[in-house]
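> got a predicted structure here, sequence first:
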Amino acid sequence: MSSPHRRAGTKGVPRERRKQDILGAATEEFGRRGYEAASLAAIAQQVGVTKTLLHQYFGTKQDLYIACLTPIGERLLSAIRTAMTGSRSTADVPLAVLHAVFTALEGSREAWLVLYDNRLPPDSEAARLAVEYRVGIDDLAAAGSADILRAARFTDPLDADALKYAWRGLVTALVNWWIRHPEQSPQAMAERCARLFTSAGMAFGTAHTPGS
């Protein structure tokens, strides 16, 4: 759930606290409206500071976007790696990764939408960095997909590639749903996903094997 941003003003607020308030408001603005439509004036108003102060702290609009993107990109990569290496079996990986993603995003759910904003200025540092983080996450998804399919004795490499893209779409859809349901905790979402996966497996027949 996105945390409310206090209208801090410019007096009596420690610099680091003010910076974090700005980053929180900016992440929400970039996530909900996208980079192009995001308004620095709206971010400043949300926090209770001037645009001038916002520029003094973070520089340009692109600089502020990068300041929002970097921590969530690093946090997601670390969380996903930990979930993948810490899972007891290949079958446990998808739910472990989802739980890790929800936990990493808690308090700033729109950060996922910041990461996957497709309207960043072409050839910009913001676009380059976003792609770098997306590729890192995709590489982890590809490795996990290959392991899952190999365990199920499916060997077509295109299956793993298709599963990677399907996985990204699934996670994005779940995060979007989660944003609309702020009362749902990361644990509640992980438990919901477990139920959905079980139901989907029953519906589509997880016991299918090649040639059956």
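Okay, I see it.
> contacts, neighbours, all on C-alpha from now
Noted.
> how about Trp167: what's its closest non-neighbour residue?
Ala141 (7.5 Å; CA to CA, 6 or more residues apart in numbering).
> Lys164 is in contact with that neighbour, correct?
Yes: the pair Ala141 / Lys164 is scored as a contact, 5.7 Å apart, by CA atoms under 8 Å.
> list the contacts of Thr50.
By CA atoms under 8 Å, 6 or more residues apart in numbering, the contact set of Thr50 is Ala41, Ala44.
> now with 10 Å, please.
Neighbouring residues of Thr50 by CA atoms under 10 Å, 6 or more residues apart in numbering: Gly9, Thr10, Leu40, Ala41, Ile43, Ala44, Gln56.
> reformat the residues you listed as JSON lines; add neighbour count and distance to Val97.
Listed next are the contacts of Thr50 as JSON lines, based on neighbours: other CA atoms under 10 Å; distance: CA to CA, whole Å:
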{"residue": "Gly9", "neighbour count": "15", "distance to Val97": "39"}
{"residue": "Thr10", "neighbour count": "14", "distance to Val97": "40"}
{"residue": "Leu40", "neighbour count": "20", "distance to Val97": "34"}
{"residue": "Ala41", "neighbour count": "13", "distance to Val97": "36"}
{"residue": "Ile43", "neighbour count": "25", "distance to Val97": "32"}
{"residue": "Ala44", "neighbour count": "22", "distance to Val97": "35"}
{"residue": "Gln56", "neighbour count": "10", "distance to Val97": "38"}
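> which of those residues lies closest to Met189?
Ile43 (29.0 Å; CA to CA).
> and here's the other structure:
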Amino acid sequence: MAIPPSRPGTKGVPRAERERQILAAATEEFGHRGYEATSVAAVAARVGVTKTLLHQYFGSKQDLYLACLTPVGDRLLAAVRTAMDADGGTGPQTPLRVLHNVFTALEGQREAWFVLYDTSLPADSEPARRAAHYRAAVDDMAAAGTLDVLGRTGSADPLDADALAHAWRGLATALVRWWIRHPDQTADAMAQRCDRLFAAARGALGPA
């Protein structure tokens, strides 16, 4: 969802509200453009404040990214964990429930997914390390779920589980990217669409 710029030079905005505006604009910029291509000046311009004020609130570009990443990472982890805990992560509806929870967590801020899954983060930087920590936590839960799925098919190959976990992440990323291009689609509508797609895939890939 686009964040309209505030009027430059507005005063009297409570600090908490101004911080919320900055974080919303920065999350969208980082998610849409990536860390490397995002500038503090562009974020400040969208909110209608000076770079100096933004730096006073959040420090450097790296600090601003981390301030965006933490709530995004926490929100997505909680969404996946809640979906997995509903039936121990072993039920046939778990994958759909995970996606539904992810879509719901991202509603109104869909680009936030790509704050966490940003390929432009500088290697060996604090942003890269923090993002990797969150991604690993999500991957661990996905791996547990895929092990159970494969166990029901009789597969015990750990590389199968690893490949399926990577495929799952790629699928979720592709779906979120499609969702961003279709802003009229709600989180519930996306979950229903995934249910239909999964059913079609099972029919196409099932036994002849």
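Cool, the structure landed. Here the structure is a predicted model, which means the values were calculated and not measured.
> circling back to that earlier point, which of the contacts of Thr50 of the first structure fall in helices?
Leu40, Ala41, Ile43, Ala44, Gln56 (DSSP state H).
> could you find the closest non-adjacent residue to Trp164 of the second structure?
Let me fix one detail, which is that residue 164 of the second structure is Leu and not Trp. In space, Leu164 of the second structure is closest to Thr146, 6.6 Å off (CA to CA, 6+ apart).
> is the residue nearest to the spatial centre of the first structure in a helix, a strand, or coil?
Nearest to the mean C-alpha position of the first structure, by CA atoms, centre = their mean, lies Trp112 at 2.9 Å. Three-state call for Trp112 of the first structure (DSSP: H, G, I helix; E, B strand; the rest coil): helix.
> again, but for Leu150 of the second structure
Assignment for Leu150 of the second structure (three-state DSSP): helix.
> so how far is Leu164 of the second structure from it?
9 Å (CA to CA, to the nearest Å).
> one more: Met84 of the second structure?
For Met84 of the second structure relative to Leu164 of the second structure (CA to CA), the value is 17 Å.
> who has more neighbours, these two?
Met84 (22 against 19; other CA atoms under 10 Å).
> pretty sure the more buried one contacts Pro92?
No: assessed by CA atoms under 10 Å, Met84 of the second structure is found out of contact with Pro92, at 11.2 Å.
> tally of neighbours for Ala96 of the first structure?
Taking other CA under 10 Å as the criterion, the count of residues near Ala96 of the first structure is 21.
> contact partners for it?
Residues in contact with Ala96 of the first structure (CA under 10 Å, 6+ apart) are Ala79, Ile80, Thr82, Ala83, Met84, Thr85, Gly86, Ser87, Arg88, Ala190, Ala194.
> before we move on, back to that, which one of the contacts of Thr50 of the first structure sits closest to Val175 of the first structure?
Ile43 (22.6 Å).
> OK, contacts around that closest one?
5, 21-30, 49-51, 54.
> in which helix or strand does Ala141 of the first structure reside?
Secondary structure from DSSP states H and E places Ala141 of the first structure in helix 125-151.
> can you lay out the contacts of Thr50 of the first structure as a markdown table showing distance to Leu95 of the first structure?
As requested, the contacts of Thr50 of the first structure are exported to a markdown table (distance: CA to CA, whole Å):
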| residue | distance to Leu95 of the first structure |
| --- | --- |
| Gly9 | 42 |
| Thr10 | 43 |
| Leu40 | 37 |
| Ala41 | 39 |
| Ile43 | 35 |
| Ala44 | 38 |
| Gln56 | 42 |
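> between those, which sits nearest Ala173 of the first structure?
Using CA to CA, the contacts of Thr50 of the first structure come closest to Ala173 of the first structure at Ile43, 25.9 Å.
> returning to that earlier point: what is the most widely separated pair among the contacts of Thr50 of the first structure?
Thr10 and Leu40 (16.3 Å).
> quick one on the thing from earlier: any idea how far the residue nearest to Trp167 of the first structure is from Gln20 of the first structure?
30 Å.
> ok, these two, which is more surrounded?
With neighbours defined as other CA under 10 Å, Ala141 of the first structure and Gln20 compare such that Ala141 has more, 24 against 14.
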